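Colleague: Quick check, what structure comes out for this input:
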Amino acid sequence: MNFHKSFQTIDTQVVGEAFRIIVQSPIMLMHEDILEADHQLNTQFEDTKQQLLNEPRGHRGMNGCLVLPSAIASYRLLFFQHAASTSFKYEALVATLTALIEQGTVELSKNNTYSIETVKGVYEANAKLSEKRDAVLSVHLILKPAYLEGEQVIIDNERRYMVVEKPRQIKAIVLEELAEISTWGLLESEKYSTADGIIMYEQLDGSVRSVTFERDGYILRSPGVDSTLALIAVLGEEAVKKNDSIFDSSIEIIQKHEAGYEIALTGYITGIHQFVVDREDPLQHGFIIV
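Modeller: Model (predicted):
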């Protein structure tokens, strides 16, 4: 064995989606400006990012998070991801805040409100803690509504989604229909190549069940915060009080505020890892199977 790299990570999941928070790695960013730091992260360190995201250490559904000190917020959060994934996910705010609080690496706020600096702006999150204040029960976010532009739904003036009702040939959005759902998603992703994702939905009593395909046809492992906002824009607030995934996770709208919709999500730490890279490993950069 001849190790020439090592990484330490905290892995988490939020409503089924996996996030890998980098604790120690060769990635070193010293920029005061977050846009400069983000540019360096997304144009350099390609080997390291592949080793952290790709199999056998990661997988197609893994999302990378880098937590740094911030001069204007509780912490700074940068993202790196697979090419077909969106460059920003609200679930990552929940994943990182949960891990930082439960690992004792962020100072506890007296009012349980934390600010997170990202390239999209500074977001506020309210953490509901256990009685001993050592576990995060949920993280509350208030999100701006999405809007329609032609046949696409726009999230945060940036991310674009197609929203399509379940076709008749698919009996229901359930795991038993996964093969046919997957085939449909691959074809639709090619058809709507300008969209960041395709959302298939079916309406239920008082809720919606949906499945979201990313740009390469990969099925998102959660109901998706973006997807929930997109469905509200298309179907209305009354129809989308809850968005269920094909994997039985869900996102509920807690209430509507003047600024947008309040949601509450719970993150869970799934592992604390140390990874290494052997110089002689022929698969050290990994691979991806969608």
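
Colleague: C-alpha from now on. contacts and neighbour counts both.
Modeller: Fine.

Colleague: Helices of the stretch 101-250 of the chain, start to end?
Modeller: Counting by DSSP state H, counting those that start in this stretch, the stretch 101-250 of the chain has helices at residues 178-191, 225-235.

Colleague: Now tabulate these in JSON lines and tack on distance to residue 70 and mean neighbour count.
Modeller: Listed next are the helices of the stretch 101-250 of the chain as JSON lines, based on distance: least, C-alpha to C-alpha, whole Å; neighbours: other C-alpha atoms under 10 Å:
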{"stretch": "helix 178-191", "distance to residue 70": "37", "mean neighbour count": "16"}
{"stretch": "helix 225-235", "distance to residue 70": "25", "mean neighbour count": "22"}
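
Colleague: Can you tell me which of those is nearest to residue 46?
Modeller: Among the helices of the stretch 101-250 of the chain, the nearest to residue 46 by C-alpha to C-alpha is helix 178-191 (25.9 Å).

Colleague: What are the contacting residues of that closest one?
Modeller: With C-alpha atoms under 8 Å, 6 or more residues apart in numbering as the test, helix 178-191 has contacts from 170, 173, 195, 197, 198, 213, 214, 215, 216, 217, 218, 219.

Colleague: Show me how far it is from its chain's centre.
Modeller: Its chain's average C-alpha position is 21 Å from that of helix 178-191, according to C-alpha atoms, centre = their mean, to the nearest Å.

Colleague: still on that earlier bit, show me the contacts of helix 178-191 that map onto strands.
Modeller: Using DSSP state E, the members of the contacts of helix 178-191 that fall in strands are 197, 198, 213, 214.

Colleague: Quick one: the contacts of helix 178-191 as TSV, columns for distance to residue 104 and neighbour count too.
Modeller: As requested, these are exported to TSV (distance: C-alpha to C-alpha, whole Å; neighbours: other C-alpha atoms under 10 Å):
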residue	distance to residue 104	neighbour count
170	47	13
173	40	21
195	39	18
197	36	30
198	38	26
213	35	25
214	34	20
215	36	23
216	37	19
217	38	21
218	34	20
219	33	23
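
Colleague: Could you pull up the contacting residues of the nearest residue to residue 85 once chain neighbours are set aside?
Modeller: Nearest residue to residue 85 in three dimensions, chain neighbours excluded: residue 214, at 6.1 Å (C-alpha to C-alpha, 6 or more residues apart in numbering). Residue 214 sits next to 84, 85, 189, 196, 197, 198, 220 when contact means C-alpha under 8 Å, 6+ apart.

Colleague: Now the second one, please; I'll put the structures next to each other:
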Amino acid sequence: MNFQKVYTATDVHIAGEVFRIIDDVPFVQYGSLKEFDEQLPSVFLEEMALLLNEPRGFAGINGCLVVPPFTESGDAAAVFFNHEGTLPIHYGGVIAVVTALLESGRLKEKTAGEYFIETVQGVIPVIAVKEKEQVVSARMALGECTVVKTDVPLLDASYTVVQADQRYALFDNKALGLKIELSELSTVKKWGKNTLQELKTNPDIQGVILMDDEALVQGKIKTVTFRKDGWIVRSPGFGPTAACFASLLSRGGIEVDQTLLNESVYGSFLESKAHHDRKVQFAVNARAFITGLQTFVFDPTDPLPKGFLIK
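Modeller: As a prediction, the model looks like this:
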């Protein structure tokens, strides 16, 4: 075996969604995090494919690079990417980064438990609670989340347009009668594929959420979120959770200061809460788990140097 390149990474999952935090940052000059983010697709393209695509990765994995902060108040800076390119922000990735840095000792524990991660969209504060060398919970405020339009007709249903971390088409399951259960996943996936196909005429929609609020009186909902490429988000999703909360608030289904649990089709949870601070602000509580400290190698004789994705 010819080890031409060797890469190390920390794998972390939050409610089932996987983040690969890669230690090998490309040696390029950059004056700002935005400049580094802009350079990444050209200087790190082969590595992004190698480390996210199968057989080393899979369709649902997210990548992340951590670099020193640019401000005195920042604890670290992070750039996120997936199979399609860089991402301006990934809320789950921010918590994954804080957890990995704290549990590995690369980030010094603070008495107040507040840490600041710089992203292309600004500095994100995270409140992390650490017990016995493990981060047992982390809470972060999300960006603005707004209901843009309601009752948009599509086929035999209608949807609500919500702007969160991206723009979502949110469908209420009452009119559809689907079961958000793992045993019914093939039926749900078929619905998602057909819905995304119909929404191709609306380029602003970047994701589709199917929400079941049957247990809302207990403060619980179940959701499935489809990315624009058709893949299901492996967790309930930070942006989708806030989008559902904003929609429910707008129609009086839930009150500010209530806690909302969002359960994924896989049985994982994210906890969200809203409060008034001149405008409604959303926060999500979650816990991340380190699943592996990985070493990857690239052999130039490998017939799959860029990997592959099965769709």
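
Colleague: and the two most separated of the contacts of helix 178-191 of the first structure?
Modeller: It's 170 and 195 that sit farthest apart of those, by C-alpha to C-alpha, at 22.4 Å.

Colleague: which residues does the equivalent of residue 200 of the first structure over in the second structure contact?
Modeller: Superposed on the second structure with TM-score structural alignment, residue 200 of the first structure falls opposite residue 210. Taking C-alpha under 8 Å, 6+ apart, we find residue 210 of the second structure in contact with 170, 171, 172, 173, 223, 224, 225.

Colleague: how does it look with 6 Å?
Modeller: 171, 223, 224 (C-alpha atoms under 6 Å, 6 or more residues apart in numbering).

Colleague: Then residue 74 of the first structure?
Modeller: 114, 115, 116.

Colleague: Show only the entries of these found in strands.
Modeller: Counting by DSSP E, the part of the contacts of residue 74 of the first structure found in strands is 114, 115, 116.

Colleague: for the last one, what are its contacts?
Modeller: In this structure, residue 116 of the first structure makes contact with 73, 74, 75, 76, 122, 123, judged by C-alpha under 6 Å, 6+ apart.

Colleague: change it to 7 Å
Modeller: 73, 74, 75, 76, 77, 122, 123, 124 (C-alpha atoms under 7 Å, 6 or more residues apart in numbering).

Colleague: Without its sequence neighbours, what residue ends up closest to the first one?
Modeller: Yep, that's residue 73 of the first structure we're talking about. residue 115 (4.9 Å).

Colleague: Show me what residue 29 of the second structure lines up with in the first structure.
Modeller: That one, residue 29 of the second structure, aligns with residue 30 by TM-score structural alignment.

Colleague: Its match - how many residues pack around it?
Modeller: 10 (other C-alpha atoms under 10 Å).

Colleague: same check, this time on the one 5 residues further on
Modeller: Residue crowding around residue 35 of the first structure was assessed by other C-alpha under 10 Å; the count is 14.

Colleague: and what of residue 147 of the first structure?
Modeller: Residues within reach of residue 147 of the first structure, counting by other C-alpha under 10 Å, total 18.

Colleague: Secondary structure of residue 66 of the second structure: a strand, I assume?
Modeller: Yes - with DSSP: H, G, I helix; E, B strand; the rest coil as the criterion, residue 66 of the second structure is part of a strand.

Colleague: ok so, going back, the contacts of residue 214 of the first structure into JSON lines, with extra columns for distance to residue 286 of the first structure?
Modeller: Listed next are the contacts of residue 214 of the first structure as JSON lines, based on distance: C-alpha to C-alpha, whole Å:
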{"residue": "84", "distance to residue 286 of the first structure": "17"}
{"residue": "85", "distance to residue 286 of the first structure": "18"}
{"residue": "189", "distance to residue 286 of the first structure": "25"}
{"residue": "196", "distance to residue 286 of the first structure": "25"}
{"residue": "197", "distance to residue 286 of the first structure": "25"}
{"residue": "198", "distance to residue 286 of the first structure": "27"}
{"residue": "220", "distance to residue 286 of the first structure": "21"}
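
Colleague: Does residue 36 of the first structure fall in a helix, a strand, or a coil region?
Modeller: Classification of residue 36 of the first structure by three-state DSSP places it in helix.

Colleague: Using neighbour counts, pick out the buried residues of the helix or strand containing residue 41 of the second structure.
Modeller: Element membership of residue 41 of the second structure [criterion: DSSP states H and E] is helix 33-43. By neighbour count on 16 or more other C-alpha atoms under 10 Å, the buried set for helix 33-43 of the second structure is 33, 36, 37, 39, 40, 41.

Colleague: Mind listing residues that contact it?
Modeller: 30, 79, 85, 86, 120.

Colleague: how much space between the aligned residue in the second structure for residue 66 of the first structure and residue 47 of the second structure?
Modeller: Counting by TM-score structural alignment, residue 66 of the first structure corresponds to residue 65 in the second structure. Plainly put, residue 65 of the second structure is 12 Å away from residue 47 of the second structure if you go by C-alpha to C-alpha, to the nearest Å.

Colleague: Residue 260 of the first structure -> the second structure?
Modeller: With TM-score structural alignment as the criterion, residue 260 of the first structure lines up with residue 281 in the second structure.
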